[in-house]
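Undergrad: can't give you the sequence, but here's the structure:
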């Protein structure tokens, strides 16, 4: 997909054309929105200035129409936005970004037999449903947490010699699920060892500070089974607002 500059503010809206109708579920003012709108515009024009394949992908162009709705990271808002796009005539849904929003929407898209593609939802629960599964109309272009976790420790050990880990994660569904997948992967042959974990509420700087302090204390003290063994690396599972 085309990527807009990171310092660009793009208020999502709609593009018009007589052909395919994409319903977009993503933040209206974001790099994702800019990228999506730019990619659609370039596809409609067969403009290869960013994506070379657009020059010869389809002749004549697809003439994609799009309408964008913001879910605000809330499942109920996501469902309402999906229904609005469906009523407007969307023939395919792109989004949502967060698994907690994508999950209920993917159930509805399966019921309506409406293709749905997510660009960043990573919950393992959305995988492997098959044509007869709960999410039979859903696919994604982003790896699941389980896929990433299965490679994480082997790569860390083989390339960097990291054997002992601490996990610092947000306490929502995304953070808990990712941490669980990492712990499960650590138990596989050749996996690393998770020495400690700490969770914090997303968007709460004080809670994040306490969680970091907990990890720091455990790093110095070790655990009951590995007294004095320090973590080589801290794995942070968080949202962009928490990185500061």
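TA: Happy to help now that I have it. For clarity, every value in this text was computed on a predicted model and none was experimentally measured.
Undergrad: Please count neighbours and contacts with C-alpha atoms only from this point.
TA: Noted.
Undergrad: Let me know the distance separating residue 25 from residue 99.
TA: Residue 25 sits at a distance of 12 Å from residue 99 (criterion: Cα to Cα, to the nearest Å).
Undergrad: same deal with residue 86?
TA: Relative to residue 99, and taking Cα to Cα, residue 86 is found at 20 Å.
Undergrad: Show me what whichever strand or helix holds residue 166 is packed up against.
TA: Per DSSP states H and E, residue 166 falls inside strand 164-170. Judged by 3 or more Cα pairs under 8 Å, 6 or more residues apart in numbering; DSSP states H and E, the packing partners of strand 164-170 are helix 173-186, strand 193-200, helix 205-221, strand 233-237.
Undergrad: does residue 69 really touch residue 24, like I thought?
TA: Yes - counting by Cα atoms under 8 Å, residue 69 touches residue 24, with 6.1 Å between them.
Undergrad: between those two, which one's more packed in?
TA: residue 24 (31 against 23; other Cα atoms under 10 Å).
Undergrad: if I pick the residue lying closest to residue 236 once chain neighbours are set aside, what's in contact with it?
TA: Spatial nearest neighbour of residue 236, chain neighbours left out: residue 168 (4.9 Å); criterion: Cα to Cα, 6 or more residues apart in numbering. For residue 168, the contact set (Cα atoms under 8 Å, 6 or more residues apart in numbering) comprises 197, 198, 199, 200, 211, 212, 215, 234, 235, 236, 237.
Undergrad: dropping in the other structure now:
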């Protein structure tokens, strides 16, 4: 078995979509970077890699058995054993995961570029190993888990704010004030006001969702900022992302 040593990781917990496991250039100073002392490296098929990167389902028992207690973390100079963790690659991309003792990839991380290149060098000329993935529930994308195409090309901040906007839209759909839907659709597309008046609440919501789920523009950001106003939980996320934006701008000046 191949092993890697002194690996820097930046865990993202409970992420079922690979686009939320940020690449190195999107890591932030406040992220909790950890050092792995030793961890197994496995070359797997594309299907298996995709299953780990873009899902949160039980991993094959044979795969778990192979990596069981072979990872060590160092904390305060003490070496701790990790139940199930590994670096996996399909030869095209790389991801690290830790199950936190469960049987699914709860925490995921990317690698720093130098260590990513080392992975590709280590597996060069080797054959990927196949594992039997149980007949699982087919993953479905929805408003709170958008398809990768709808997040493609966005920065970490834009993805976070887009998810926030989708959370606000989802809440709007189930709110006690359905008439608000037409108001927000008019905010989004004021030129269509005469037409919007004739739409049912459901039609108006669908139109708002269809219009906002593609890309990210200043119009998306403006709508998001207005929709989360006065909602403590949403506002905290909004302020956190905008604080990060100002830090980023200051560091560039």
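TA: Perfect, I can see it now. All figures in this text were calculated on a predicted structure; none of them were measured in a lab.
Undergrad: Tell me how they score on TM after superposing.
TA: For this chain pair, the superposition-based TM-score is 0.24 by TM-score structural alignment, normalised by the length of structure 1; 117 aligned residues with a Cα RMSD of 6.7 Å.
Undergrad: picking that back up, looking at the helices and strands packed on strand 164-170 of structure 1, which is nearest to residue 38 of structure 1?
TA: helix 173-186 (28.7 Å; Cα to Cα).
Undergrad: can you pull the buried residues of that closest one?
TA: 174, 175, 177, 178, 179, 181, 182, 183, 185, 186 (16 or more other Cα atoms under 10 Å).
Undergrad: Was I right to think the fourth one contacts residue 237?
TA: Yes - with contact defined as Cα under 8 Å, residue 178 of structure 1 and residue 237 form a contacting pair (7.3 Å).
Undergrad: I'd like the distance from residue 104 of structure 1 to residue 80 of structure 1, if you could.
TA: Distance, residue 104 of structure 1 to residue 80 of structure 1, using Cα to Cα: 11 Å.
Undergrad: and the longest strand for structure 2?
TA: Using DSSP state E to define each element, structure 2 has its longest strand at strand 33-43.
Undergrad: And it, what does it pack against?
TA: Judged by 3+ Cα pairs under 8 Å, 6+ apart, the packing partners of strand 33-43 of structure 2 are strand 2-10, strand 71-75, strand 85-89.
Undergrad: List the buried residues in the helix or strand just after that strand.
TA: Under the assignment DSSP H and E, the closest C-terminal helix or strand after strand 33-43 of structure 2 is helix 46-53. Going by neighbour count (16+ other Cα under 10 Å), the buried part of helix 46-53 of structure 2 is 48, 49, 50, 51, 52, 53.
Undergrad: CSV for those residues, including distance to residue 33 of structure 2?
TA: Output for the buried residues of helix 46-53 of structure 2, formatted as CSV (distance: Cα to Cα, whole Å):
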residue, distance to residue 33 of structure 2
48, 26
49, 23
50, 24
51, 25
52, 21
53, 19
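Undergrad: Would you check which pair of the residues you listed lies furthest apart?
TA: 48 and 53 (8.6 Å).
Undergrad: how long is stretch 208-226 of structure 2 end to end?
TA: End-to-end distance (Cα to Cα), stretch 208-226 of structure 2: 15 Å.
Undergrad: can you check stretch 209-223 of structure 2 too?
TA: End-to-end distance for stretch 209-223 of structure 2: 12 Å, by Cα to Cα.
Undergrad: repeat for stretch 153-166 of structure 1
TA: End-to-end span of stretch 153-166 of structure 1 (Cα to Cα): 12 Å.
Undergrad: in structure 1, which spans are helices?
TA: With DSSP state H as the criterion, structure 1 has helices at 31-45, 75-88, 99-111, 145-155, 173-186, 205-221.
Undergrad: is it possible to export the ones you listed to CSV including distance to residue 138 of structure 1?
TA: Below are these laid out as CSV (distance: least, Cα to Cα, whole Å):
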stretch, distance to residue 138 of structure 1
helix 31-45, 19
helix 75-88, 14
helix 99-111, 6
helix 145-155, 17
helix 173-186, 18
helix 205-221, 34
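Undergrad: sorry, back to before: can I get the helices and strands packed on strand 33-43 of structure 2 in a markdown table including mean neighbour count and distance to residue 218 of structure 2?
TA: Putting those into a markdown table (neighbours: other Cα atoms under 10 Å; distance: least, Cα to Cα, whole Å) gives the following:
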| stretch | mean neighbour count | distance to residue 218 of structure 2 |
| --- | --- | --- |
| strand 2-10 | 17 | 29 |
| strand 71-75 | 18 | 43 |
| strand 85-89 | 25 | 37 |
